[in-house]
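Asker: Mind folding the following:
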Amino acid sequence: MKQPNSIDKHIGTRIRMRRMQLGLTQEKLADALGVSFQQVQKYEKGTNRVGGSRMAEIARLLDVDVGFFYQGAPGADTSKLAGAEFSLMDEFMASREGLMIARAFVRIPNAKVRATIAASIAALSEAMEPAPLTIMAAE
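Answerer: Coordinates of the predicted model:
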């Protein structure tokens, strides 16, 4: 099976992220586009490339400029690290959990509480990473 092109995958992730931000289902977007929800799934996974006129229609339906889909795309940033970090954020915001966390987080008015939550999440993620292998010296 052919792997999706990294730009097609990025565009699909951005479509999914925006669709979810608006609370649209794949079915509703598909109906508005006149395609099956499976086709929308393929666009979002990057397995099917989105043509120019279809991308313009998706942008109109999702109330964004076409350029939105290319923001942070591989090759769009000279810094590979910044591009990878942006891509990671796109994937996070395209997930149900990411969107749920982001929406809840921005509703917390107290900056100290937000900082405590962010520090707790950072500590938890560091604790979840596998510990580096250490080679024990023979005794």
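Asker: going forward, measure contacts and count neighbours with C-alpha atoms only.
Answerer: OK.
Asker: Return the distance of the helix ranked longest in the chain from the chain's centre.
Answerer: As assigned by DSSP state H, the longest helix anywhere in the chain is helix 111-128. Using CA atoms, centre = their mean, to the nearest Å, the mean C-alpha position of helix 111-128 is found 21 Å from that of the whole chain.
Asker: again, but for stretch 46-59
Answerer: Distance, centroid of stretch 46-59 to centroid of chain: 17 Å (CA atoms, centre = their mean).
Asker: now swap in stretch 6-14 and tell me
Answerer: Taking CA atoms, centre = their mean, one finds stretch 6-14 lying 9 Å from the centre of the chain it belongs to.
Asker: Here is the second sequence; please produce its structure so I can put it next to the first one:
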Amino acid sequence: MSSSIRKVIGARIRILRKRSGLSQEEVAEAINCDNATLSRYERGVNAPDGAQLVQLAALFKITPGEFLPGSADLQRQELIDLRTQLIDMIFSMDDTDEIRKILNFAISNRK
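Answerer: The predicted structure follows:
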């Protein structure tokens, strides 16, 4: 499963949990995992298995398919991921000339 899919599923779990007024501990207990595992699901580090998705869907009164992202969700997540990578890369650079080259390249290739 791709990182983008995991992140979208995790964001949906987090949103539904908060809307329901449940703690991570309560949701983790409902799907038979520990709090750290649920935290990894919500951050998109890992994804719940099929049985856990069914349990989560029952808990939040939705269908399991509602956790899955559509193409627009994946494109939006990919854009967020790429922006994050670019920001991280630029912040790790100490050479102003290299940063300037990247900026000039981006400006000259704008649509």
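Asker: still on that earlier bit, could you give the residue range in structure 2 aligned to the longest helix of structure 1?
Answerer: The aligned range for helix 111-128 of structure 1 in structure 2 is empty, by TM-score structural alignment.
Asker: Same check on stretch 12-31 of structure 1?
Answerer: By TM-score structural alignment, stretch 12-31 of structure 1 lines up with residues 10-29 in structure 2.
Asker: In the matching stretch, which residues are buried?
Answerer: By 16 or more other CA atoms under 10 Å, the buried positions in stretch 10-29 of structure 2 come out as 10, 11, 12, 13, 14, 16, 17, 24, 27, 28.
Asker: any chance of these in TSV, plus distance to residue 99 of structure 2?
Answerer: What follows is those, written out as TSV (distance: CA to CA, whole Å):
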residue	distance to residue 99 of structure 2
10	33
11	32
12	36
13	38
14	36
16	40
17	41
24	41
27	45
28	44
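Asker: could you dump these to a markdown table with distance to residue 46 of structure 2 and secondary structure?
Answerer: What follows is the buried residues of stretch 10-29 of structure 2, written out as a markdown table (distance: CA to CA, whole Å; DSSP: H, G, I helix; E, B strand; the rest coil):
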| residue | distance to residue 46 of structure 2 | secondary structure |
| --- | --- | --- |
| 10 | 8 | helix |
| 11 | 12 | helix |
| 12 | 14 | helix |
| 13 | 12 | helix |
| 14 | 13 | helix |
| 16 | 17 | helix |
| 17 | 17 | helix |
| 24 | 15 | helix |
| 27 | 16 | helix |
| 28 | 14 | helix |
